[in-house]
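1. No sequence on hand, only this structure:
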């Protein structure tokens, strides 16, 4: 059996608190989430992080794991390079399963053997779900597939796949957790199952940036729209709106649409605002007519954009 260093996987010390472990896990799982990560090993890394967190976030599993780690530090190695667990590690379960078992499975079985005669509520589980910004405005139902390690009646680890339909309520924000009651790990001795906590993540979108409930949208405008002002139609996450561009606007000008950010999710918070960041877009000079118009502007406007720099 090959020893796995779960503390190193999460980048925390062996003395790390529960909060430090949770923060490290959340940071790394965001980085390597397959929906957003460009790392070639994102799937494998996410699996490793989930496995490490499943052990270190549970007091009993962590204690059993630390017991194994202590034995490792005191000569628990076999001549072939493998790792020899403590003498009582295999009590009450089959230790001769060879390659059919792995480190994670043996750790579960070791803990499970101690739990079989106990009535205990199931553990809570952690996962993440990526949604579009529009989902936060309108609400949605998303289907997720989870592969969850569970203990069978003989305290052996089996992996079961579950499909859940998750309702995304209006007004969710990035980092918020949705609690799915009874969808966590099953209880033992007839006790109730734990809960599943889904952390909300927004899918990457080049047009929007989100800060809390406030949303920032880059809006291209033509030079004449910026210079002369006027009404323009702007698509937003909540639908198309008419916006008045003030005359003499420049790139970077910010227009605030109050209450057009992520909607409130309850009476205790208010809707965010939508900020439109104007960006002057130049027509391409890809025809004779377009080039002639640019040349006419150069002659008649006598405009020097570098005058303020002394150019």
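-> All right, it came through fine. These numbers come from a predicted model, not from an experiment. Numbers count the residues shown, from 1 in each chain.
2. contacts, neighbours, all on C-alpha from now
-> Noted.
3. What's the local residue count around residue 65?
-> 22 (other Cα atoms under 10 Å).
4. do the same with residue 109
-> Applying other Cα under 10 Å, we find 27 residues neighbouring residue 109.
5. quick one: it and residue 157 touch, right?
-> Yes - between residue 109 and residue 157 there is a contact at 6.5 Å, judged by Cα atoms under 8 Å.
6. shared neighbours, those two?
-> Counting by Cα atoms under 8 Å, 6 or more residues apart in numbering, the residues touching both residue 109 and residue 157 are residue 151.
7. Tell me the spacing between residue 304 and residue 292.
-> Applying Cα to Cα, to the nearest Å, the value for residue 304 to residue 292 is 19 Å.
8. With neighbour numbers in mind, choose between these two.
-> Each of residue 304 and residue 292 has its neighbours counted (other Cα under 10 Å); residue 292 has more, 12 against 9.
9. List the contacts of the strand or helix carrying the more buried one.
-> If you go by DSSP states H and E, residue 292 is part of helix 288-301. If you take Cα under 8 Å, 6+ apart as the criterion, helix 288-301 is touched by 284, 285.
10. Show me the helices in the stretch 151-300 of the chain, by range?
-> 223-228, 288-301 (DSSP state H, counting those that start in this stretch).
11. Give me the distance from the last one to the chain's centre.
-> Okay, so that is helix 288-301. Helix 288-301 sits 50 Å away from the centroid of its parent chain (Cα atoms, centre = their mean, to the nearest Å).
12. Structure two is appended below for comparative analysis:
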């Protein structure tokens, strides 16, 4: 397996934030859902995820840097050294085996170290819970707002079905109990920890549980008032625009936000891109009955 630092394109002294940022960019680019039918992207995504799993775990990263494990997380064969090797070095006392050692003492030592748990007859049958596995999952804005089910493809080809609860925010972590690394002996498996990244939406933005939508309206709709269809995270609704509405005015749609929040529609007056001779002629000859200076609050004249 290639060097995980090279796979993510980071330096060996990269910070945790730099590793996380590099992973998210690469994972988004090579995710199988965004590259259907492309085996290269799938293989690349698996390698990227595996590299991130290793480097985002401080203990695994330290062991890899020391050469104790390889890029897949597997143990590297270590040179076996005995007390004799150290005892026979110059300037040290000679190592001597103690033939009076009682094997039961070994069980006692391990029993004290592990609180008598997971041992049966000395050092046999060691049981321990598996490690938690950490993944990231990118979900759409509407899926995070309303809830959804998504399938996460793991580096080894397995999949996890993930339930996205309504109202989930970017950066939150979902826990899938028992879906992590396998345990030792009879120990239970660890959990899968899935950090969710919520994608941006082209016209919705979130403020707590409220949703903000900037809605373009014509000059005629703003002046005369109108009833228009407005998108919300739960589907389109009808909205009444009052007469003489100004740009920047906010209209509230109660309960149309996220998890009981509201949606606020901010009006933006849009003028036609093509010339309108009649409108130009009217405005040139039009004198308002009530003088109005929209820049008065700025000290303008």
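-> Done, it's in. Owing to the predicted nature of the structure, the values given are computational and were not obtained by experimental measurement.
13. Out of the helices of the stretch 151-300 of the first structure, which is closest to residue 30 of the first structure?
-> helix 223-228 (38.6 Å; Cα to Cα).
14. Straight-line length of stretch 8-25 of the first structure, end to end?
-> Span of stretch 8-25 of the first structure from end to end, Cα to Cα: 11 Å.
15. aligned partner of residue 165 of the second structure in the first structure?
-> In the first structure, residue 165 of the second structure lines up with residue 169, judged by TM-score structural alignment.
16. quick one, what contacts its match?
-> 136, 138, 139, 140, 265.
17. rerun at 10 Å
-> 135, 136, 137, 138, 139, 140, 141, 178, 265 (Cα atoms under 10 Å, 6 or more residues apart in numbering).
18. for residue 143 of the first structure, same thing?
-> The neighbourhood of residue 143 of the first structure, defined by Cα under 10 Å, 6+ apart, consists of 129, 163, 164, 165, 166, 167.
19. And for residue 46 of the second structure?
-> 27, 30, 31, 32, 40, 52, 153, 154, 155, 156, 157.
20. do that again at 8 Å, thanks
-> 154, 155, 156, 157.
21. ok, for the third one, nearest residue in space, not its chain neighbours?
-> Spatial nearest neighbour of residue 156 of the second structure, chain neighbours left out: residue 46 (7.1 Å); criterion: Cα to Cα, 6 or more residues apart in numbering.
22. How is that neighbour assigned, secondary-structure-wise?
-> helix (DSSP: H, G, I helix; E, B strand; the rest coil).
23. now do the one 5 residues further on
-> Reduced to three states with three-state DSSP, the structure at residue 51 of the second structure is helix.
24. tally of neighbours for the nearest residue to it once chain neighbours are set aside?
-> Nearest in space to residue 51 of the second structure, with sequence neighbours left out and distances taken as Cα to Cα, 6+ apart, is residue 4 at 4.5 Å. The local packing of residue 4 of the second structure (other Cα under 10 Å) involves 24 other residues.
25. Check whether residue 4 of the second structure really touches residue 60, as I assumed.
-> No - using Cα under 8 Å, residue 4 of the second structure makes no contact with residue 60, being 11.8 Å away.
26. Surely residue 135 of the second structure is in contact with residue 191?
-> No - using Cα under 8 Å, residue 135 of the second structure makes no contact with residue 191, being 10.9 Å away.
27. still on that earlier bit, which of the contacts of residue 46 of the second structure has the largest number of neighbours?
-> Most crowded among those, counting by other Cα under 10 Å, is residue 155 at 19 neighbours.
28. Help me confirm that that one is found in a strand?
-> No - looking at residue 155 of the second structure with three-state DSSP, it is coil, so not inside a strand.
29. can you pull the contacts of it?
-> By Cα under 8 Å, 6+ apart, the neighbours of residue 155 of the second structure are 45, 46, 47, 49, 50.
30. residues in contact with the closest residue to residue 68 of the second structure other than its chain neighbours?
-> Among residues not flanking residue 68 of the second structure along the chain, residue 76 sits closest, at 5.5 Å (Cα to Cα, 6+ apart). Residues near residue 76 of the second structure by Cα under 8 Å, 6+ apart: 67, 68, 69, 70.
31. Still touching in the first structure? Go through those.
-> Contacts conserved in the first structure for the contacts of residue 76 of the second structure, counting by both residues aligned by TM-score structural alignment, their matches' Cα atoms under 8 Å: 68, 69.
32. In JSON lines: the contacts of residue 76 of the second structure, plus neighbour count.
-> Shown next, in JSON lines, are the contacts of residue 76 of the second structure (neighbours: other Cα atoms under 10 Å):
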{"residue": "67", "neighbour count": "14"}
{"residue": "68", "neighbour count": "16"}
{"residue": "69", "neighbour count": "18"}
{"residue": "70", "neighbour count": "19"}
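33. Pick out whichever of the contacts of residue 76 of the second structure sits closest to residue 203 of the second structure.
-> Using Cα to Cα, the contacts of residue 76 of the second structure come closest to residue 203 of the second structure at residue 70, 45.5 Å.
34. Test my guess that that closest one contacts residue 60.
-> No - if you go by Cα under 8 Å, residue 70 of the second structure and residue 60 don't touch, sitting 9.7 Å apart.
35. Just put the contacts of residue 143 of the first structure in a markdown table and tack on distance to residue 224 of the first structure.
-> Shown next, in a markdown table, are the contacts of residue 143 of the first structure (distance: Cα to Cα, whole Å):
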| residue | distance to residue 224 of the first structure |
| --- | --- |
| 129 | 43 |
| 163 | 53 |
| 164 | 51 |
| 165 | 49 |
| 166 | 47 |
| 167 | 45 |
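36. What residue in the first structure is paired with residue 140 of the second structure?
-> Using TM-score structural alignment, residue 140 of the second structure sits opposite residue 132 in the first structure.
37. mind listing what that match touches?
-> Taking Cα under 8 Å, 6+ apart as the test, what residue 132 of the first structure contacts is 202, 203.
38. That one and residue 119 of the first structure: what is the separation?
-> For residue 132 of the first structure relative to residue 119 of the first structure (Cα to Cα), the value is 41 Å.
39. swap in residue 221 of the first structure?
-> 65 Å.
40. out of those two, which sits in the busier spot?
-> A count of neighbours by other Cα under 10 Å puts residue 221 above the other of residue 221 of the first structure and residue 119, at 20 against 13.
41. Please name the nearest non-neighbouring residue to that one.
-> Nearest one to residue 221 of the first structure, counting by Cα to Cα, 6+ apart, is residue 280 at 5.0 Å.
42. Counterpart of the one you found over in the second structure?
-> Per TM-score structural alignment, residue 280 of the first structure is aligned with residue 269.
43. could you pull out the strands for the stretch 201-301 of the second structure?
-> 204-207, 210-218, 226-230, 237-241, 250-253, 263-270 (DSSP state E, counting those that start in this stretch).
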